[in-house]
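[1] The amino acid sequence is not available; the structure is as follows:
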C-alpha cells in the first residue's frame, strides 16, 4: 500500500515558485481580455478572435497553476493518474522547447541583431518586453512543473523508475506495436525534415518570418531534434529488449512525443484562426505540418502509455507475489 506522507518543504517551495511564475502571464491575459492596451500597439487585442484566443491561453496557464498545486498537495494523490499525466505531458511538450531552445536563440539573436520587426504583424502588435516576461515565465514553469511531477511520480509510480527495457511487454502484440511505431515514425520524419529545411533558410510551407538566420537555425533545429529524439526513443522501446534501464528512453519519448503533439496542435490551431498576429500570411503549409506532427505525437504517445501501464502493472504484480512468498 502506498504511503506518501506529507509534502516536504522542497515540494511546497517548488509549487509556490511555479504558481508565482504563472502570475505575469495570467495578469497580461486578464488585462488584454478586459480591454487593457498594456504591452501592445493599437487595438488588435480587442478583436473577438484575439479575446477568444487570450481566454484559451489564460485557461491553459491557469491549468498549469492548478497542476503545480495538485503535484504538491495531499489531495493531488487522489486525482486519477491520467488526469495528471495527460496535461503534464502536453505541458512538457509545450514548455520543453521554450526552456531548452529559446534561451540559446536569444543569445544568438543578441549577437546577430535580434528580431527584425518591419513587416511582421506580431512584432508590430506586441512590445518587445512582453516576450521577455512571457518566455521567462514559461521557462520557470517548465522547471517547476517537471521538478514537482518527478517528486510526485517517484512516490506514486515508483515502479516506473525501476523499469528496464526487458520489462516492457513482449509477446505477439510486440510485433504489431513495432510495425505501428515504425510506420508512424516514418511519417513523423516529414515534419522533422520540413523544420530542418526551415533552419537552413527554406521558406517552403512556412509563413513569413523575420527572425535572423542564426535564430531560425537554433529554433527550428532545436524543435526538429526534440521531435526526432522522440521518434528514435519510441523505436528503441519497441525493438528487442535488453537489460538496460528504461528511464532515459522513456523520458526522451515523453518529451519528444509531447513536443510533437503540443506544438503541432498549436500550429494547427493558430493557422486556423485569422488574427492580427498572422494577418496577410499564408498559414496553410504550417497547418499541414502541424496537423501531421500532432497526429504522429498522439499515436506514439498512446503506444507509450500502453507500454508503460502494462509494464508497471506486471512489475507491481511480480513484487506482490514475491512479498507473499517471503511472508
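    That came in fine, so what should we check first? Here the structure is a predicted model, which is why all the values come from computation and not from measurement.

[2] When you work out contacts or count neighbours from here on, use the C-alpha atoms and nothing else.
    OK.

[3] burial measure for residue 83, as a count.
    Here the neighbour count serves as a burial measure; for residue 83 (other CA atoms under 10 Å) it reads 10.

[4] do the same with residue 301
    When neighbours are counted by other CA under 10 Å, residue 301 registers 24.

[5] swap in residue 311?
    22.

[6] List the contacts of it.
    The contact partners of residue 311, taken as CA atoms under 8 Å, 6 or more residues apart in numbering, are 163, 167, 168, 169.

[7] Restricted to helices, list those.
    When helices are assigned by DSSP state H, not one member of those lies inside them.

[8] Could you identify which of the residues you listed has the most neighbours?
    Counting neighbours by other CA under 10 Å, the top entry in those is residue 168, with 23 neighbours.

[9] tell me which element residue 190 falls in.
    The secondary structure element spanning residue 190 is helix 172-199 (assigned by DSSP states H and E).

[10] Same question for the residue nearest the centre of the chain, what's its three-state structure.
    Within the chain, one residue has its C-alpha closest to the average C-alpha position: by CA atoms, centre = their mean, that is residue 93, at 1.0 Å. Secondary structure of residue 93, reduced to three states by DSSP: H, G, I helix; E, B strand; the rest coil: helix.

[11] check contacts around it.
    Residue 93 makes contacts with 255, 256, 257, 258, 259, 260, 261, 262, 263, as judged by CA under 8 Å, 6+ apart.

[12] structure B:
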C-alpha cells in the first residue's frame, strides 16, 4: 500500500525553483496587480472605470466598498499563496494551510478559466457584446478583471502542481487499487451528496439558458456570462461522478486524473453558490438561489471529505515538519 507523506528530508530538498516555476509565479502575481489597483482606487473614493454617474455612485456605496476590502484581501492572499507554492519555504507550512486555500481558489477560479474562453467563443458566434448593457462599468474593466482571474487560475494551478509533485510524489504514482477502503463506510452518504451535486449541476446548466429567470443569479444577461454558469455545472458534475469512482477503486489506472476532477468539482460545488449570492446584481437574491446554493455547498463539503479519506493517508495525518 502507498502512503501519502511528506516528501524528501530537508537535506535533499531542492533549492531555488527552476526558471519556469519562477516565471509562472511572477506572471501570476502581475495578473493580481491591476485588480488590486482598481480596488485601491475605489476604496479611496475614485470611481475610475465607471461608465456613468449612477455606476460611480454604486461603486462607492457601502456594499461595494465592503466587497472591495474582502476581494482585495483575497488577492493579497493569492500573492502570498503562489509565493509559498513556488519557493522552498512553502514546504515548511502545514499541509492544510497550503491545500485548503488552493482548493477554495480552484472553486472560485476554475469556472472563469473554463467559462471565459468558451463564453467569448459563444458570444462571437451569436454576435453582440459580452458585457451586459447598463452595467455601470466600462468594457475594459471586465477585460482587466476577468482576464486577470483566468491567468491567476492557470498560474495557481501550475504552481500547486509543482509544489504537490515535490511534497506528495506518491499521489502522482498512485493507482486506483491503492486507495483506502476507509471512505467506503460512508458510501450511502457519499451517493446522496453526489446525487444532490449532480442535481445542482443540472440546475446550473438550466440557468445557463434561463438566468436570471427561474430563480437564477441576477445579472447574468449575455451569452458569455451564461456560459460561466454552464462551466460551473460541468465542473460540479465532474466532481459528482469522480468522487464515487474513487470509492469504487476499480481498474489499475492512475488516481491523479479522477482525483483532479474530484478536487475541482467539490471546490466549485462549495464556492459557486455563496459567490453568486455575494455578487448578485443589485443585491437581488431569490429564495431558490439561497436554497440551491446551501444544498450544493453541503454536498460539496461531504464529497470533499470522502475524497480526502479515499487517500491511503490524508496529508494532514502524515505531515511532518523538518
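    Sure, I can see it. Note that the coordinates shown come from a computational prediction; the quantities given were computed from them, not determined experimentally.

[13] follow-up on the earlier one: what's the counterpart of the residue nearest to the centre of structure 1 in structure 2?
    In structure 2, the residue equivalent to residue 93 of structure 1 is residue 107, according to TM-score structural alignment.

[14] Distance of the nearest residue to its match once chain neighbours are set aside relative to residue 75 of structure 2?
    Nearest non-adjacent residue to residue 107 of structure 2, counting by CA to CA, 6 or more residues apart in numbering: residue 268, 3.8 Å away. With the distance defined as CA to CA, to the nearest Å, residue 268 of structure 2 ends up 18 Å from residue 75 of structure 2.

[15] what do we get in structure 1 for residue 195 of structure 2?
    Aligning on TM-score structural alignment places residue 195 of structure 2 opposite residue 186 in structure 1.

[16] what's the neighbour count on its match?
    Counted with other CA under 10 Å, the burial measure for residue 186 of structure 1 works out to 12 neighbours.

[17] Also residue 254 of structure 1?
    Here the number of neighbours of residue 254 of structure 1 (other CA under 10 Å) works out to 24.

[18] And for residue 46 of structure 1?
    Taking other CA under 10 Å as the neighbour definition, residue 46 of structure 1 ends up with a count of 16.

[19] Could I get the full set of helices for the stretch 101-250 of structure 2?
    When assigned using DSSP state H, counting those that start in this stretch, the helices of the stretch 101-250 of structure 2 occupy the ranges 139-167, 169-173, 187-210, 223-248.

[20] and those as a markdown table, adding distance to residue 308 of structure 2?
    Written out in a markdown table, the entries for the helices of the stretch 101-250 of structure 2 read as follows (distance: least, CA to CA, whole Å):
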| stretch | distance to residue 308 of structure 2 |
| --- | --- |
| helix 139-167 | 15 |
| helix 169-173 | 12 |
| helix 187-210 | 12 |
| helix 223-248 | 10 |
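
[21] Nearest to residue 20 of structure 2, out of these?
    The closest approach between residue 20 of structure 2 and any of these, judged by CA to CA, belongs to helix 139-167 at 9.9 Å.

[22] which of the residues in that closest one are buried?
    Burial within helix 139-167 of structure 2, assessed by neighbour count using 16 or more other CA atoms under 10 Å, is assigned to 139, 141, 145-160, 163-164, 166-167.

[23] and it, which stretch of structure 1?
    Residues 128-156 of structure 1 are where helix 139-167 of structure 2 lands, counting by TM-score structural alignment.

[24] Mean deviation, the matching stretch versus structure 2?
    With the two structures superposed, stretch 128-156 of structure 1 lies on average 0.8 Å from its match in structure 2, counting by mean CA distance after the TM-score superposition for structure 1.

[25] Also stretch 258-268 of structure 1?
    Once the two structures are superposed, the average separation between stretch 258-268 of structure 1 and the matching residues of structure 2 is 1.7 Å (mean CA distance after the TM-score superposition for structure 1).

[26] do you know how far residue 118 of structure 1 is from residue 126 of structure 1?
    When distances are taken as CA to CA, residue 118 of structure 1 and residue 126 of structure 1 turn out to be 13 Å apart.

[27] Looking at those two, which has the bigger crowd around it?
    Set side by side, residue 118 of structure 1 and residue 126 show more neighbours around residue 126, with 19 against 10, by other CA under 10 Å.

[28] I'd say that one and residue 40 touch.
    Yes: in this structure, residue 126 of structure 1 sits in contact with residue 40. The criterion is CA atoms under 8 Å, and the distance is 4.4 Å.

[29] wouldn't residue 264 of structure 2 be in contact with residue 241 here?
    No: taking CA under 8 Å as the contact criterion, residue 264 of structure 2 and residue 241 are not neighbours in contact, 11.8 Å apart.

[30] higher neighbour count, the two?
    The neighbour comparison of residue 264 of structure 2 against residue 241 (other CA under 10 Å) goes to residue 264, with 24 against 19.

[31] for the more buried one, what are its contacts?
    103, 106, 107, 110, 235, 236, 239.

[32] How about residue 86 of structure 2?
    The contact partners of residue 86 of structure 2, by CA under 8 Å, 6+ apart, come to 17, 21, 22, 25, 159, 160, 162, 163.

[33] Let's see that with 7 Å instead.
    With contacts defined as CA atoms under 7 Å, 6 or more residues apart in numbering, residue 86 of structure 2 is in contact with 17, 21, 22, 25, 159, 163.

[34] do residue 198 of structure 1 as well
    Contacts for residue 198 of structure 1 were tallied using CA under 7 Å, 6+ apart; they are residue 220.

[35] can I assume residue 58 of structure 1 sits in a helix?
    Yes: with three-state DSSP as the criterion, residue 58 of structure 1 is assigned to a helix.

[36] what do we get in structure 2 for it?
    The alignment partner of residue 58 of structure 1 in structure 2, by TM-score structural alignment, is residue 72.

[37] Which helix or strand contains the residue lying closest to its match once chain neighbours are set aside?
    Nearest residue to residue 72 of structure 2 in three dimensions, chain neighbours excluded: residue 36, at 5.8 Å (CA to CA, 6+ apart). Element membership for residue 36 of structure 2 (DSSP H and E) is helix 19-43.

[38] got the buried residues for the very next helix or strand once past that helix?
    Read in the C-terminal direction, the helix or strand following helix 19-43 of structure 2 is helix 53-59, with elements assigned using DSSP H and E. Of the residues in helix 53-59 of structure 2, those with enough neighbours to count as buried (16+ other CA under 10 Å) are 55, 56, 58, 59.
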